[in-house]
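>>> Here is a sequence together with a model predicted from it:
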Amino acid sequence: MRGPRRVISLVAATAAAVGALAACTADAVVGSKVIEPAGRGGTLTLLSAAAIPTLDPQRIGDPTTGAMVGRTLHRTLTAYAPIAGEATQPSLVGDLATDTGEPSDDLKTWRFTLRPDLTWQDGSPLGCEDVKHGIARTFATDVITGGSTDALSALAIPRTPDGRSTFLGPWAQGDQAAAGQASFDQAVSCADRTISFVLAEPVADFNEMVTLAAFAPVKKDGDSGPDSGAASLSSGPYRLEGTWNAETGGLLVRNEKWRAESDPVRKANPDRIRITTGQEPGVIAATVLADDDTAKASVSLTPAPIALQQQVSSVEALRDRSLALPTGVIDYLAPNVTSPVLQSREARTALELSTRRSGYAVGLASPIGATPTASLIPDGLLARATTAVPVGEPDPTKARQILQQAGVAVPVPIRVAYREGPAADKAMSALVTGWREGGFDPTLVPIKDSYFGTVSAPGATEQYDVFWSNWSPAWGSASTILPPLFDASLNLTEAGSGRDYGGWSSVDWNARVGQIASMPDRAAREKAWAEADDVLREDVAYIALAARSAVHLAGSDVRGLAAHPYGGGAIDLGVAGVN
């Protein structure tokens, strides 16, 4: 007999991000919850408003899709274990590999040994060459698009003068292609069940990088080439039955060749997982909330619309079937440090002091969907586990005093670029009053098309004083946040600002980044990333605004509903099921 639902303990990996959210909504259900461990069997239905173009691991860039296929179809060398109990951080474990890898002393070589007797869904052996081939596909950037290209920057493969890799993927032809292949074979090599990687620079968290879908194996002698379809053979507990349709979805059934004893991550509870795409978010929410027929065993992959979230949080029966998860996405502002009005730290400090984060969060969504934050590093990451950054109250009066003491004439005119949209329009407008009180005269400039291309283009820093943006970690390290956004050597070129939209640059800080990347101890390394973030915040290289969260709805028969570690606010299909 099924007992009443109960909320289980929140883990530190999500509690900090959602704790404030719970305080805002009083009764929101957050973190992870179960009634009892999910039983085995049945059909779990996943409902997504967005089309899912592909299940091909090297073409997947969306973290929620990566989290879905990573628990069902495509295993990787390492993976994050499901969040459980009172764990302070999600655990990295060997997945296809027997452990989390063996680095050299200089962190420029990594080795992983595959588990014995791994198989594809057709029963053929899965080996080292298949892992190597999957990674090789990411270099064919002219035909394999959309997925992570971290391998291109990490592996020790020569580059052409314009910065392109000399290895152009497994299907390139000609003498130059042969030379590139030779370089790739030196950087990624196989010896029986051991795969070795030679890196261009020390990468202390390379064993976390390989959790990305782009590092999943693809059967070398079964790959149909650059025009391969939306799906490839499965190495996980499910396989695609029939074909995949990006607009409507498809059906996953048990992979009979998968061995539970070789998999420390996935429980594979349902017999079938039906993925339905293309419905409107409101329709999905209404379907799940109605809890009729198949909806009892359904979960919304698409977060509930803002209009329904307050309803869900205010009705106990609906709260019981909801789960609010931090997505890892943080909205922020990048002050243009080359702008005449914001090149001084005093002016940037005044801008931050007059920024009303709470107003932005409410305007963006609601207290359920966004929480004010002062750091780009999400609270759930180890870098913030022991060094949380408090969100101070805005002080426009002090901001105006700082400007006057610095001899800055007020009001200070600023042009603020942001990506246009109904929620964004409302959220950005909520910042205007505080800025005016703080001594600024803001002009909001909404940009509808090609936003990031526009604000990173040459000349953008001559047109705008402040740039809106957002970002999320690719895996459980601040190394996937700070260097991509603020390492000038990676971003600032004649072609534009890259992701360093405000043009912030520091030779000393860049040197610190290199030192941190070569620190072998994870806890010490993440603490150092937090300290590097302190430097950025003190110089007001950015102004964090809000951490986004997502509310997922589930039918009354769904069990084991929990957050996927670093899955962009996705549920963990490794433990979910139906009873």
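Arrived safely.

>>> Could you use CA atoms for every contact and neighbour count after this?
Fine.

>>> hang on, Leu444 is in a helix, isn't it?
No - counting by DSSP: H, G, I helix; E, B strand; the rest coil, Leu444 is not part of a helix but strand.

>>> let's bring in a second model and compare:
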Amino acid sequence: MRNRVTGAIAFAAAAALLLTGCTGTSNGGGSASPTSAKGGTLTILTQQTQINLDPAKSQNLAITTLGLLVRRLTTWDIQAGKDPKVVPDLATNTGVPSDGGKTWTYTLKSGLKFQDGTPITTADIKYGIERSFAPELSGGLSYHKSLLVGGDTYQGPYSGKQLASIETPNATTIVFHLKAPYGNWPWIASMPAFAPVPKAKDNPNTYTNNPVASGPYEVKSNQQGTQLTLVRNKYWNQDAVRTGGPDQIIYKESQDVSTSAQSLISNAGSAQDSFMADYLGAAQLNLVNQNADAKSRLVTSKAGPINYLAINTTRGDLKNLKVRQAINYAVDPKAFIIAQGGNQAAIRATTLITPGIPGRVQYDLYPAGEDGNVAKAKALLSEAGVSSLNLTLWTQNDASSQAQAEAIQQGLKRAGITVTIKPMDSNTFYTEVTTTNASYDLALSSWQPDFPSAAGNIQPLFASDQIGNGGFNLSHYNNPNVDKLIDAAQATIDQSAADTQWANIDKKIMEDAPIVPLTYARQSFLRGGNVQNFFVASFPAYPNYLKVTLAQ
């Protein structure tokens, strides 16, 4: 029986990643000066109306909001111009595997304390992970739930039960027992649920408002929908990835993106000490590009989430490989990029593994030029014996998604393929496309891995056990040989060897053409003039909040 590992719905839509992370810059670095000045009040402007601070319910990236408040066993070392690395955080190393990779052991560093000065123990980490299994705390990143022995039936600690596959033989040692070898476990141990939670301070209904801090900041006040204020945690010990620069960090919530952009463009008053958590849309980018000073403060990722056209491989003529290949050639990449906002917002995609992920190998199995290759598409349809193809395309109903769907529609029309667009609101779209018997032919979606490994690009989107039931194999792609290769790559402890395996799987999947890779999104963020160390590395496509400082 295959190991089911589910990712995060939030990462399927780039627009849903508002307070999660950042990527490479247009100039390769952004404002990543080596200074580590202390002091000042940093303001983060966000359109989010609620920030979930409960580690069990969070899908936050390790380098953004929650990373300021809580530490985990491991974390991400994200630096401008360098590949992402997993590094120790609360633990002394990234984990010691045994039993062929089915058992992972960690030892805590000495002197670790919560914000009230009490010691952090492995019992706090075990309890924090266990509470993530509770139904009332669902919604967070859930990879560990399917990997740990007994995780498929465990319902959390609130009924008095513990998860036996997490052992804490003493206050500084914690041992995890997995169902099968899993080489990426050090990345899993960096996820929010691996933050310590003191059982005596836990209330599942209110913990999200004021979690007990283990990072450089603690919550001073939290008015959901209005403002979150963080101040220094005096018991935090300087660690390798967090600068702890500002004395205070204020999140201003429910902010209009256009208004925030205008404020930062002007760079007056408190705007000088602020940055936007939301990436800029085409209208805001246009305004920034007209202002030389603001343009100098813009940071743009080299590449981020992959936008793709899922082809439902179980539907009619789409079962035919030549038809799916024809669609890959018929799509108009140039028109799709224009619909996304142009070259500053997207670059052409040809691989499943996104840029910035270690081990990625560039290739293009369906070279079609900037505008597609209509003649090649028609020839493949003729070889398949298909003369009339009518397809439904599901997409979200926002203006950007509909413009992108229309670009797909007009591109395929050139090859004689008729596309009917069915727009729907975001919640309905993701509910419907992840059902087992979804009736779409094509679906527009996007995906950013939850951690910087090719496993995060491949397994959630193409393993057969991710079809339906909330899974994101939107192509309903089912190739037993690929499933075996995915299992083997996941079980490989040597990550260099695993990278080679994932690159081979990438190309093998595209030989079956279950999707059309369209673009890698380029995301742009704007900072005020006093904000320093504001950069986007090769992964993820968001700024590293943990490094940001203010000019003193």
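Sure, I can see it. All of these numbers come straight from a predicted model, not from anything done at the bench.

>>> List of residues touching stretch 568-579 of structure 1?
38-44, 63-64, 67-68, 71-72, 82, 265-270, 297, 301, 325-329, 472, 549-550, 557-565 (Cα atoms under 8 Å, 6 or more residues apart in numbering).

>>> Out of the residues you listed, which end up buried?
Buried members of these, counted by 16 or more other Cα atoms under 10 Å: 38-39, 43-44, 63-64, 67-68, 71-72, 82, 265-270, 297, 301, 325-329, 472, 549-550, 557-565.

>>> ok, now how distant is the closest residue to Val548 of structure 2 other than its chain neighbours from Gly29 of structure 2?
Closest residue in space to Val548 of structure 2, ignoring its immediate chain neighbours: Asn533 at 4.9 Å, by Cα to Cα, 6 or more residues apart in numbering. Distance, Asn533 of structure 2 to Gly29 of structure 2, using Cα to Cα, to the nearest Å: 10 Å.

>>> Ok, Ala283 of structure 2 next?
Taken as Cα to Cα, the span from Ala283 of structure 2 to Gly29 of structure 2 is 24 Å.

>>> so Asp406 of structure 1 touches Ser344, yeah?
Asp isn't right for residue 406 of structure 1; it's Ala. No - using Cα atoms under 8 Å, Ala406 of structure 1 is not in contact with Ser344; the gap is 9.1 Å.

>>> Compare the two (neighbour count), which wins?
A direct count of neighbours by other Cα atoms under 10 Å for Ala406 of structure 1 and Ser344 places Ser344 higher, at 16 against 13.

>>> what ranges do the strands span in the stretch 51-200 of structure 1?
78-80, 92-94, 102-103, 109-113, 188-191, 194-198 (DSSP state E, counting those that start in this stretch).

>>> among those, which is the most enclosed?
strand 78-80 (a mean of 25; mean count of other Cα atoms under 10 Å).

>>> To which residue of structure 1 is Asn397 of structure 2 aligned?
Taking TM-score structural alignment for the superposition, Asn397 of structure 2 sits opposite Glu420 in structure 1.

>>> If you could redo that for Gly342 of structure 2, that was the one I meant.
Match for Gly342 of structure 2 (TM-score structural alignment): Ser366.

>>> right, and that match touches Leu308 too?
No - at 10.8 Å, Ser366 of structure 1 does not count as touching Leu308 under the criterion of Cα under 8 Å.

>>> For the two, indicate the residue with more neighbours.
Ser366 (20 against 13).

>>> Tell me the spatial nearest neighbour of the more buried one, not counting adjacent residues.
Ile306 (7.0 Å).

>>> Identify the residue of structure 2 aligned to the one you found.
Per TM-score structural alignment, Ile306 of structure 1 is aligned with Ala282.

>>> before we move on, what about Val507 of structure 1?
Match for Val507 of structure 1 (TM-score structural alignment): Pro480.

>>> And the strands in the stretch 201-350 of structure 1, which stretches?
Going by DSSP E, counting those that start in this stretch, the stretch 201-350 of structure 1 shows strands at 238-245, 249-254, 272-277, 298-300, 322-335.

>>> closest to Leu492 of structure 1 out of those strands?
strand 322-335 (14.3 Å; Cα to Cα).

>>> Can you name every helix or strand that that closest one contacts?
helix 12-25, strand 466-471, strand 543-553 (3 or more Cα pairs under 8 Å, 6 or more residues apart in numbering; DSSP states H and E).

>>> Nearest to Ala286 of structure 1, out of the ones you listed?
strand 543-553 (9.7 Å).

>>> wait, Ala377 of structure 2 sits on Gln325?
Yes - if you go by Cα under 8 Å, Ala377 of structure 2 and Gln325 touch, sitting 7.5 Å apart.

>>> Just want to know which of these two has more residues nearby.
Neighbour totals were compared for Ala377 of structure 2 and Gln325, and Ala377 leads with 27 against 24 (other Cα under 10 Å).

>>> residue in structure 1 matching the more buried one?
Aligned against structure 1 - with TM-score structural alignment as the criterion - Ala377 of structure 2 pairs with Ala399.

>>> so which helix or strand takes in its match?
Per DSSP states H and E, Ala399 of structure 1 falls inside helix 396-405.

>>> now swap in Thr418 of structure 2 and tell me
Counting by DSSP H and E, Thr418 of structure 2 is part of strand 417-424.

>>> same for the following helix or strand past that strand, what does it pack against?
On the C-terminal side of strand 417-424 of structure 2, the nearest following helix or strand under DSSP H and E is helix 426-433. Counting contacts by 3+ Cα pairs under 8 Å, 6+ apart, helix 426-433 of structure 2 is packed against strand 389-396.

>>> For Ser374 of structure 1, which non-adjacent residue is spatially closest?
Just to correct that, residue 374 of structure 1 is Ala rather than Ser. Closest to Ala374 of structure 1 by Cα to Cα, 6+ apart is Ala544, at 4.9 Å.
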